[in-house]
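Asks: missing the sequence, but the structure's below:
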């Protein structure tokens, strides 16, 4: 029988699946594990020419039958770069401590943080509600939309500048505490100085933050290498609006943006809100879950009694 044609996923992760050869030379072999931020970090480090690496599926996509493929990489890993992941994640041995225990003898493990920054998008949240998928047409929730779906009034002009700044500061402080707890390469101090380029959405940091992180990782690893500026925008799949009240509260002198860009499509913010309102009104449990999970942020922003 003819050999089945590899799927697009298998081609995308060709070396991981054994379709492409692993790089062979004297540079350290670095395995980078985590979410989509991990691949951006890997690309930046690889662009320096100082390491060997291959593209690995994000930790939230790896399945049980792919663990031997991952172990094949860990067996030859000189440096494991990983975001902090709890043991038994998705009922698989993908926790950062579990991975560190399975790398080649003498390999180093270095943590880097899972970056979330709410400064530019203080109402935006990611909800993982059991049994539910992401909302249409973008995979992010908005506390104002959740409040509207719950029947609360939201007065756009009454939103607190002080609350916007407090959400920003809290976001940075939470990340700094997590960095310290896991002895991760720090990045929290780079967020505010990056201004409007700090993030596209709350969990997709912008180029200045990612490049700064990559340079600090290279320094911690003792790499004699320069991390060049990328030629394009990393983590470019989704961009959220930049609202004038946020820019004013944070003292950022850039033009506001009133629309989303998701996978190349321009989506007016009001259109996203209306679609999500209809979706949420059929799922009151999601509304309750989101407002309860983020009640302190909603209080700071003055969008819920």
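Replies: Good, I have the coordinates. Predicted model only: the values in this text are computed from it and were never measured. Numbers count the residues shown, from 1 in each chain.
Asks: rest of the way, CA atoms for contacts and neighbours
Replies: OK.
Asks: what does stretch 56-73 rub up against?
Replies: By CA atoms under 8 Å, 6 or more residues apart in numbering, the surrounding residues in contact with stretch 56-73 are 13, 16-17, 31-36, 38-39, 90, 92, 94, 102-103.
Asks: so of the residues you listed, which ones are in helices?
Replies: 36, 38, 39 (DSSP state H).
Asks: Once you drop chain neighbours, what's closest to the first one?
Replies: This means residue 36. residue 58 (6.3 Å; CA to CA, 6 or more residues apart in numbering).
Asks: circling back: and the contacts of stretch 56-73, which of them are in strands?
Replies: If you go by DSSP state E, the contacts of stretch 56-73 have 31, 32, 33 in strands.
Asks: want to compare, so here's the second one:
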């Protein structure tokens, strides 16, 4: 059974506790690492932390037995949240293990998750961008159904980028991303349990801690599930049936409603469209072939 997490604030600190720091994926890693003999404290994702949170985190770090962290640049959001900055507050006996931000486009080669400087808003319904809708907003025509070669090119590009980022961290995830089931990824940046459990096993080994990962008994990062296109199922020979709808908090959402809402949002944010199409030019290029 999963151990009940200790809150970031309040409560007595357990002996030998660890911390997991990163984006929204970090909480999933914490859940599968947490156990009675290796308790963890639940930390907010870095993009939600304020100065008081960071101060509290640096108070906890000297007492922690380990820190598991996704790479974060120094002075992130003007705060001492960089991985190196956090590591400097650890005791000399504590262990630090880094793991990657997992993004993989093999099952969702139409999808991107990105922010543009100066635009803090996100599009309505789901905070993901469909290459087809975004390209249309920029006046760039795309194919309606990419072939298998295009799907595999986009997948290969996303793996290459992940491997590039893995080169400077402790634990890799890229070799776990085999598109044998739709459960591998819920969205382009939300891995399923089939990624988290073996990745946590690697983290435990790197920490030198005994025991197995903790199976949470429920799907992780499951609040939003992107459509499973029929041409993606065909490209990988997936066992699941295609699914047109988004699933948001358990409710099916028609993709045409998402596309219409996002098209309107793009019309109201032309600066986002211009910047996003530049950043995603290679991916959009695959869709224009």
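Replies: Yep, it's here. The structure displayed is predicted, hence computed values, not measured ones.
Asks: Work out the TM-score between the chains.
Replies: Once superposed, chain against chain, the TM-score is 0.93 (TM-score structural alignment, normalised by the length of structure 2); 285 aligned residues with a CA RMSD of 1.8 Å.
Asks: Closest one of the contacts of stretch 56-73 of structure 1 to residue 246 of structure 1?
Replies: residue 36 (26.1 Å; CA to CA).
Asks: aligned partner of the closest one in structure 2?
Replies: Residue 36 of structure 1 maps onto residue 24 in structure 2 when the alignment is built from TM-score structural alignment.
Asks: count of residues packed around its match?
Replies: 17 (other CA atoms under 10 Å).
Asks: any chance you could map the strands in structure 2?
Replies: With DSSP E as the criterion, structure 2 has strands spanning 18-21, 40-41, 66-69, 95-98, 111-112, 129-130, 185-187, 190-191, 224-225, 246-248, 251-253.
Asks: what does the fifth one correspond to over in structure 1?
Replies: Right, strand 111-112 of structure 2. Using TM-score structural alignment, strand 111-112 of structure 2 lines up with residues 124-125 of structure 1.
Asks: mean shift of the matching stretch relative to structure 2?
Replies: Once fitted to structure 2, stretch 124-125 of structure 1 is off its aligned match by 0.8 Å on average (mean CA distance after the TM-score superposition for structure 1).
Asks: ok, and the closest non-adjacent residue to residue 14 of structure 2?
Replies: residue 39 (6.9 Å).
Asks: My read is that the one you found contacts residue 7, right?
Replies: No - Residue 39 of structure 2 is beyond contact range of residue 7, at 10.9 Å (criterion: CA atoms under 8 Å).
Asks: So for those two, which sits in the more crowded spot?
Replies: Comparing residue 39 of structure 2 with residue 7 by other CA under 10 Å, the one with more neighbours is residue 39, at 23 against 13.
Asks: Tell me which residues touch the more buried one, please.
Replies: With CA under 8 Å, 6+ apart, residue 39 of structure 2 has these contacts: 3, 5, 6, 14, 15, 16, 17, 18.
Asks: For residue 214 of structure 2, state which of those is nearest.
Replies: For the contacts of residue 39 of structure 2, the closest approach to residue 214 of structure 2 (CA to CA) belongs to residue 3, at 8.6 Å.
Asks: Just tell me what residue 253 of structure 2 corresponds to in structure 1.
Replies: In structure 1, residue 253 of structure 2 lands on residue 267 (TM-score structural alignment).
Asks: show me where the stretch 151-289 of structure 2 has helices.
Replies: For the stretch 151-289 of structure 2, helices defined by DSSP state H, counting those that start in this stretch occupy the ranges 193-207, 230-236, 255-268, 270-279, 281-287.
Asks: Among those, show me which one is buried the most.
Replies: Neighbour counts (mean count of other CA atoms under 10 Å) averaged over each of the helices of the stretch 151-289 of structure 2 peak at helix 193-207, with a mean of 20.
Asks: Show me what it is packed up against.
Replies: Judged by 3 or more CA pairs under 8 Å, 6 or more residues apart in numbering; DSSP states H and E, the packing partners of helix 193-207 of structure 2 are helix 25-33, strand 95-98.
Asks: For residue 149 of structure 2, which of the ones you listed is the nearest?
Replies: Using CA to CA, those put helix 25-33 closest to residue 149 of structure 2, at 29.8 Å.
Asks: how close does that closest one sit to structure 1?
Replies: With mean CA distance after the TM-score superposition for structure 1, helix 25-33 of structure 2 averages 1.0 Å from its match.
Asks: Report the angle between that helix and helix 193-207.
Replies: Counting by axes from the mean of the first three to the mean of the last three CA atoms, to 10 degrees, helix 25-33 of structure 2 points 70 degrees away from the direction of helix 193-207.
Asks: how far out from the middle of the chain is helix 25-33 of structure 2?
Replies: Helix 25-33 of structure 2 sits 11 Å away from the centroid of its parent chain (CA atoms, centre = their mean, to the nearest Å).
Asks: which helices and strands does that helix pack with?
Replies: strand 18-21, helix 193-207.
Asks: switch the cut-off to 10 Å
Replies: strand 18-21, strand 40-41, strand 66-69, strand 190-191, helix 193-207 (3 or more CA pairs under 10 Å, 6 or more residues apart in numbering; DSSP states H and E).
Asks: Determine which of the ones you listed approaches residue 276 of structure 2 most closely.
Replies: Of the helices and strands packed on helix 25-33 of structure 2, the one closest to residue 276 of structure 2 (CA to CA) turns out to be strand 190-191, at 20.6 Å.
Asks: Summarise which helices and strands the closest one is packed against.
Replies: Going by 3+ CA pairs under 10 Å, 6+ apart, strand 190-191 of structure 2 lies up against helix 25-33.
Asks: Trace residue 12 of structure 2 over to structure 1, please.
Replies: In structure 1, residue 12 of structure 2 lands on residue 21 (TM-score structural alignment).
Asks: oh sorry, the question was meant for residue 160 of structure 2
Replies: Per TM-score structural alignment, residue 160 of structure 2 is aligned with residue 173.
Asks: Could you pull up the contacting residues of that match?
Replies: The neighbours of residue 173 of structure 1, taking CA atoms under 10 Å, 6 or more residues apart in numbering as the test, are 167, 179, 188, 189.
Asks: rewinding a little: distance to residue 275 of structure 2 for the helices and strands packed on helix 25-33 of structure 2 - can I get that in JSON lines?
Replies: As requested, those are exported to JSON lines (distance: least, CA to CA, whole Å):
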{"stretch": "strand 18-21", "distance to residue 275 of structure 2": "29"}
{"stretch": "strand 40-41", "distance to residue 275 of structure 2": "38"}
{"stretch": "strand 66-69", "distance to residue 275 of structure 2": "29"}
{"stretch": "strand 190-191", "distance to residue 275 of structure 2": "24"}
{"stretch": "helix 193-207", "distance to residue 275 of structure 2": "31"}
